[in-house]
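# coordinates for the following, if possible.
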Amino acid sequence: MPPVSQQPPTYSVELFPPKTPEGMEKLKREIAQLNSVSPGYFSVTYGAGGSTRERTFETVDWLRGHAIETAPHIACVGSARAEIREIVGRYREQGIRRLVALRGDLPSGMGGGTGGDFRYANELVSFIREEFGDTFKIEVAAYPEYHPQSGSPERDLANFKRKVEAGADAAITQYFYNPDAYFAFIESCDRVGVTLPIIPGIMPITNYTQLARFSDACGAEIPRWVRRRLEGYGDDVESLRDFGHEVVLNLCRRLIDGGAPGLHFYTMNQSGPTLRLWRDLALPLPA
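Alright, predicted model coming up:
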């Protein structure tokens, strides 16, 4: 197996902007807990068609106001070039130097058309490079089990390569629970000359119903034996979470031992499950 990365590992966390002032206050408490282990950065999601734009700005503003390294998501579908230029310029003025560039999902009601100047994430990456040069480190999405809308692994790999060639610096994967899928994807990338760091996305398991819904929507496979065990716990939340923790802990160990260039935790705005993994994995802590 080829080496995955020669760079120092990056361990980062992802948040989503809350919908209410009460949710924002709760998130601030969760951020304080997560920040106790000094992640490399906090990424902040951006809703379909910019539906959470103002809440994303609010969350990013708060993080930057507390000198926390931040990587806002930018989703381009449905957006005009002038709008993206304004958003990225705003982030540059805040001293942000890392972005997660995505196509994004169409908001409900938009049908099949994009309604904007961008169709794909590679176009967004190219635009940011044209307008802002090397100001930002740009991360893009990768799909070890391939994106459900791509039609085939080969087509998905070609799409990913276009994003890389447009100027991406690194990639973050959709979450998965089969490490072999990740390593097979890395080998496929290596065969087509794509060698940038591809950081596994890690989703803690805390709620089976929610996880099954997410996974069915995004095409992430939950191994059958894991599904069966999770289903068997029923309302025994504590046992389900303990089992889920062991599944994800073993996944992370396999990835780290195999040379993955870091881990990106999808926290779902809950610090506890990610911090438990962080500590059991003995990931770096502040001196």
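# please make it C-alpha for all contacts and neighbour counts, starting now.
Fine.
# leaving out the residues flanking it, which one is nearest to residue 13?
The shortest distance from residue 13 to any non-neighbouring residue, by C-alpha to C-alpha, 6 or more residues apart in numbering, is to residue 265 (4.6 Å).
# dump the residue contacts of that neighbour.
Residue 265 sits next to 11, 12, 13, 14, 201, 202, 203, 204, 274 when contact means C-alpha atoms under 8 Å, 6 or more residues apart in numbering.
# one more, for comparison:
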Amino acid sequence: MTKTPRISFEFFPPQGLDASFRLWDTVQALAPMQPEFVSVTYGAGGTTRKLTHEAVGIIHRNYGLNVAAHLTCVDASKAETMEIVESYYEAGVREIVALRGDAPKGAAAWEKHPDGFASSVELVEAIAKTGKFKVRVGAYPEPHPDSASTQADVDFLKRKIDAGATSAMTQFFFEADTFFRFRDACVKAGITAPVIPGILPVISWEGAKKFAKRCGTDVPARLDEAFTRAARDGREELYALAQCTQLCDRLIEGGVEDLHFYTLNRPELTREVVRALGIQPQLVLENVA
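Presented below is the predicted three-dimensional model:
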């Protein structure tokens, strides 16, 4: 019998009224699934820093969820970044996802702020030294766009763990074997911290392919053909549910105990996948005071 995994969800902060309603609908739909934690992202180049902080506080206060707030090195001095860290602590947050971050929109490449952290390793080390947070980081089972190879990504992940990170969530992928190869490489490198696979339920296949191209994620030809056929036959949603559930099942059969879902603030498919894995919703009382 397949073991029921622990789960977590990623949300992104709203940038408008419609997006705001969508975020809260997503939180309301997925909070009853009892996630281990939920994370809230930054926009590219740190563009949603204030919105992220507000969303983190509201989710923590109103839903009682364990929130891991994203934090990047982009466009901020070390002092400014650590002020944000302290404000998260004051808001009741005890977990941070520490990332280098992407280059601001329009920039040719990522550049260090003159007084800022030079890498996610430095950021992890600074947060860990406070002794106030569990620090999570990103991991890349396929080479990061700025990386020379998967082995280089494994080596860099080891540096982040050694700097004080306690776990990592991977970029999404479409083949379970991609994760298993990466996990084996991590073990060989001496990484003992949990490496949690990141799962992308496919709400739009065309959108997922564009996302994959930006992230350096391989798109298997067989999957492209299958989604194309499913869309032509009017059953793309059904196939997306089957594809994502099968991927999760394969990971669990391979010993994975935690799954991190990139919800894109669209909860329906994620909720159906989680239920298919044997996790049933529990009553959550929202704090409306």
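# look at the aligned partner of the residue nearest to residue 13 of structure 1 in structure 2 and give its secondary structure.
Using TM-score structural alignment, the equivalent of residue 265 of structure 1 in structure 2 is residue 261. When classified by DSSP: H, G, I helix; E, B strand; the rest coil, residue 261 of structure 2 comes out as strand.
# how about residue 121 of structure 2?
Residue 121 of structure 2 - assigned by three-state DSSP - is helix.
# now check structure 1 for the residue matching it.
In structure 1, residue 121 of structure 2 lands on residue 122 (TM-score structural alignment).
# the residue nearest to that match when sequence neighbours are not counted: which element?
Excluding the flanking residues, the one nearest residue 122 of structure 1 by C-alpha to C-alpha, 6+ apart is residue 163, at 4.2 Å. Applying DSSP states H and E as the criterion places residue 163 of structure 1 in helix 153-166.
# and what of residue 171 of structure 2?
Per DSSP H and E: residue 171 of structure 2 is located in strand 167-172.
# that strand aligns to what range in structure 1?
The aligned range for strand 167-172 of structure 2 is 170-175, by TM-score structural alignment.
# now what about the matching stretch, what contacts it?
Counting by C-alpha under 8 Å, 6+ apart, 138-144, 196-203, 220, 264 sit against stretch 170-175 of structure 1.
# hmm, 7 Å instead?
138-144, 196-203, 220 (C-alpha atoms under 7 Å, 6 or more residues apart in numbering).
# name the element residue 138 of structure 2 belongs to?
Judged by DSSP H and E, residue 138 of structure 2 forms part of strand 134-139.
# residue 253 of structure 1 now?
helix 237-257.
# helices or strands up against that helix?
Applying 3 or more C-alpha pairs under 7 Å, 6 or more residues apart in numbering; DSSP states H and E, we find helix 237-257 of structure 1 packed against helix 179-191.
# mean deviation of the helix it packs on from structure 2?
Helix 179-191 of structure 1, aligned to structure 2 and superposed, deviates on average by 0.9 Å (mean C-alpha distance after the TM-score superposition for structure 1).
# and stretch 276-283 of structure 1, what's buried?
277, 278 (16 or more other C-alpha atoms under 10 Å).
# ok, stretch 17-25 of structure 2 next?
With the criterion 16+ other C-alpha under 10 Å, stretch 17-25 of structure 2 contains buried residues 20, 22, 23, 24.
# put together CSV for the residues you listed, with distance to residue 266 of structure 2 and secondary structure on each row.
Formatted as CSV, the buried residues of stretch 17-25 of structure 2 follow (distance: C-alpha to C-alpha, whole Å; DSSP: H, G, I helix; E, B strand; the rest coil):
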residue, distance to residue 266 of structure 2, secondary structure
20, 12, helix
22, 7, helix
23, 8, helix
24, 10, helix
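# and the aligned partner of residue 86 of structure 1 in structure 2, how many neighbours does it have?
Using TM-score structural alignment, the equivalent of residue 86 of structure 1 in structure 2 is residue 83. Per other C-alpha atoms under 10 Å, the neighbour tally for residue 83 of structure 2 reads 12.
# element containing residue 83 of structure 2, please.
Using DSSP H and E, residue 83 of structure 2 falls within helix 78-90.
# that helix vs structure 1, mean deviation?
Counting by mean C-alpha distance after the TM-score superposition for structure 1, helix 78-90 of structure 2 comes out at 0.7 Å.
# what stretch of structure 1 does the following helix or strand past that helix fall on?
Counting by DSSP H and E, the next helix or strand C-terminal to helix 78-90 of structure 2 is strand 95-99. Alignment note (TM-score structural alignment): strand 95-99 of structure 2 is matched to residues 98-102 of structure 1.
# can you tell me the mean distance of the matching stretch from structure 2 after alignment?
Averaged out, stretch 98-102 of structure 1 is 0.7 Å away (mean C-alpha distance after the TM-score superposition for structure 1).
# farthest-separated two in the contacts of stretch 170-175 of structure 1?
138 and 220 (23.6 Å; C-alpha to C-alpha).
# what's around the aligned partner of residue 48 of structure 1 in structure 2, how many residues?
Using TM-score structural alignment, the partner of residue 48 of structure 1 in structure 2 is residue 44. Other residues near residue 44 of structure 2 come to 15 when the count uses other C-alpha under 10 Å.
# residue 269 of structure 1 is in contact with residue 15, isn't it?
Yes: assessed by C-alpha atoms under 7 Å, residue 269 of structure 1 is found in contact with residue 15 at 5.5 Å.
# residue 60 of structure 1 matches what in structure 2?
So, by TM-score structural alignment, residue 60 of structure 1 is matched to residue 56.
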